[in-house]
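*Asks:* Sequence first, predicted coordinates after that:
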Amino acid sequence: MKPMRTLVAACLAFSALGAIPGQAQEAQPRPINILSPSRLPTVPDPSDPAKPAANAENTGDASSTPAPDEPVVAVKPCEQGLPVLRSPLAFKPGELLEFDMDAMGAKAGKLTMRVQRPANGSLPVLVEAQTNTLFSKVRRVRGSATSYLHPKTLRPSRYTEEAVENEQRRKVNVDFSAQDKSVKVDYQFGDRPKGHYDYAYDKDGLDVAGAIYLIRQLPLKKDLPVCFDVYGIRRMWRMTATVVEREHVSLPLGEFDAWHLAGTAVRIDRPSQTRDIHVWISDDDRRLPLAAVGAIDLGAVRLTLSGVKRPGEKPMEAQGKEDLKW
């Protein structure tokens, strides 16, 4: 099992999604409880030839090397770049978001996202995750990822990971170059020799942590898709998504009007590896990432926003001790 898989998959669930302007829906939709099994998104029909089946190949090791006899298939390029971002930013240094992390139908741990103070011309954002005692019997994870974003464009110049999973340490450093659209990855697992990958991206290159914040700045409206490339789990993925609906969402944290986005992440060097993802972003000035449903090698994973701390605002915390089992 590869280190930090749960953290990266959770971030991937957020980073796969975005949209460009369309028309907002005026009618108020029926409230959705993200925690209710009857209201969760359904798995796509594997008989649909336009959609890869959700088999072991799709939900297995996302960082594995293709088999020697596996056909080389080109991934469709992005038709257009990302839209112009909204202004001003929906977040600022000091914002802290807390999430409950569920996997295999049970609580798995906690994840936090924190906006750091600007440093050396970048706006760092820090993501930290740790599994709980129960889930640690399946997979024990604690780790962090930091994305160094341009304070205006929110594109990354650097991304780092440090994690320990089942007592194995992992370090990753990723450098992005906007000039030649290159992505250089240096990594090391435990005491093994250091490794290196060279990638290139199409129109926009992001990382799994920083992409979440860029998504919050997109002009979210119904129907129109967006496409970008994103680094995660030592690989580059092409993300395509669509704003499905504007919905009312019920969480222990409160009631929200939100945009529901649905998309697919396709591994660029191995298109048989895909991840179907759903995410809900609040339709207000804060653009909070309320929840995400995605997949890792162990199965479905979900993040649910449980706490919000923003400078100058009253903290928000989830009320009650609801059981988050599906």
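*Replies:* Good, I have the coordinates.
*Asks:* CA only for contacts and neighbour counts going forward, please
*Replies:* OK.
*Asks:* Now do the helices in the chain.
*Replies:* Per DSSP state H, the chain carries helices over the ranges 5-15, 56-59, 210-216.
*Asks:* can I get those in CSV with mean neighbour count and distance to residue 222?
*Replies:* Formatted as CSV, these follow (neighbours: other CA atoms under 10 Å; distance: least, CA to CA, whole Å):
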stretch, mean neighbour count, distance to residue 222
helix 5-15, 27, 18
helix 56-59, 16, 28
helix 210-216, 24, 14
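*Asks:* possible to save those helices as JSON lines with distance to residue 223?
*Replies:* Formatted as JSON lines, the helices of the chain follow (distance: least, CA to CA, whole Å):
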{"stretch": "helix 5-15", "distance to residue 223": "18"}
{"stretch": "helix 56-59", "distance to residue 223": "26"}
{"stretch": "helix 210-216", "distance to residue 223": "15"}
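*Asks:* For residue 200, find the nearest of the ones you listed.
*Replies:* helix 210-216 (16.9 Å; CA to CA).
*Asks:* which outside residues touch that closest one?
*Replies:* Defining contact as CA atoms under 8 Å, 6 or more residues apart in numbering, one finds that helix 210-216 is touched by 11, 14-15, 17-18, 85, 90, 125, 146-149, 154-156, 230, 281, 287-289.
*Asks:* one more structure, for comparison:
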Amino acid sequence: LGFKAGEATLRFETVPGGVKISTRAESAPWISIFYRVDDRAESIILRGTDGEGNTVWYPKSYHLKIREGRHRRDKEVIFSERGRHALFIDHLKGERKEYDLPPGTFDPLSGFFLLRGVDLVPGKSVISRIFDSKKVWDVQVKVLRTEKIDTYMGERRTVVVKPELKSEGIFLRKGDVFIFLTDDDRKLPLLLKTRVLVGSVLAELRGGRF
């Protein structure tokens, strides 16, 4: 993935009724002199039940702030009606627009959190429905392989997946995104890898209870 452009983190924390997922990527000081990177994304999803008493998840909000060189993004999505309706806000352009969404739609960050509830078999693919860039995308997620990686919790066996993203996503990326989930029933996302203009981004899980 090239040289490391800086530091990135991935965090989960419980909030009333659900979970908050956040990422932040910052360029190294020597890179920031000529190309500063400060990308942040935050998603909140809520836990509920369906008509049969089964646990279901639905999105509450998503906020993306990107600064990469001269590029800026400051976008927000506020979901309602259990994810069936979305208010899109572009804070830099002063744009606000409402959208109706099909069932099971999530934002780019929480959509991959929900992979935890899917049977991930190497060589197979699953579909994650994402609202991003003012459109709904049925994103194919390829399950590539299992791999052992070193983490702050020690060595862990993971399942590596690659979303076939066609929308903006959570970085101004220049290549594929790879997500490393623990190869167990919890499927904790331990690592996210991608590329930006000046190098690689490795977002590592650094804390949280979920």
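*Replies:* Okay, I see it. Fair warning: this is a prediction, and the values are worked out from it, not measured in the lab.
*Asks:* one step back: so which of the helices of the first structure is nearest residue 226 of the first structure?
*Replies:* That would be, of these and by CA to CA, helix 210-216, which comes in at 10.4 Å.
*Asks:* which position in the first structure aligns with residue 108 of the second structure?
*Replies:* Under the alignment (TM-score structural alignment), residue 108 of the second structure pairs with residue 208 in the first structure.
*Asks:* re the thing from before, now for the helices of the first structure, which one comes closest to residue 162 of the first structure?
*Replies:* By CA to CA (comparing all of the helices of the first structure), the closest turns out to be helix 5-15, at 11.0 Å.
*Asks:* Just tell me the aligned range of the closest one in the second structure.
*Replies:* Against the second structure, there is no aligned range for helix 5-15 of the first structure (TM-score structural alignment).
*Asks:* And the contacts of that helix?
*Replies:* Defining contact as CA under 8 Å, 6+ apart, one finds that helix 5-15 of the first structure is touched by 111, 128-129, 141, 143, 207-209, 211-212, 215, 230, 232-233, 277-279, 289, 292-296, 301-303.
*Asks:* now whichever strand in the first structure runs longest and helix 5-15, what's the angle there?
*Replies:* Scanning the first structure for the strand with the most residues, using DSSP state E, yields strand 235-251. Relative orientation of strand 235-251 of the first structure and helix 5-15, computed by axes from the mean of the first three to the mean of the last three CA atoms, to 10 degrees: 70 degrees.
*Asks:* helices or strands next to strand 235-251 of the first structure in the packing?
*Replies:* On a contact count with 3 or more CA pairs under 8 Å, 6 or more residues apart in numbering; DSSP states H and E, strand 235-251 of the first structure meets strand 32-33, strand 225-232, strand 254-267.
*Asks:* got those as TSV, with mean neighbour count and distance to residue 167 of the first structure columns?
*Replies:* Supplementary listing: those in TSV, determined by neighbours: other CA under 10 Å; distance: least, CA to CA, whole Å:
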stretch	mean neighbour count	distance to residue 167 of the first structure
strand 32-33	18	37
strand 225-232	25	21
strand 254-267	22	28
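*Asks:* Which parts of the stretch 101-250 of the first structure are strands?
*Replies:* Secondary structure of the stretch 101-250 of the first structure by DSSP state E, counting those that start in this stretch: the strands cover 106-115, 123-131, 141-149, 156-165, 168-177, 182-189, 195-200, 205-207, 225-232, 235-251.
*Asks:* Tell me which other helices or strands the third one touches.
*Replies:* The elements that strand 141-149 of the first structure packs onto, with contact taken as 3+ CA pairs under 8 Å, 6+ apart, are strand 123-131, strand 156-165, helix 210-216.
*Asks:* let's see it at 10 Å
*Replies:* If you count contacts as 3 or more CA pairs under 10 Å, 6 or more residues apart in numbering; DSSP states H and E, strand 141-149 of the first structure packs onto helix 5-15, strand 106-115, strand 123-131, strand 156-165, strand 168-177, strand 205-207, helix 210-216.
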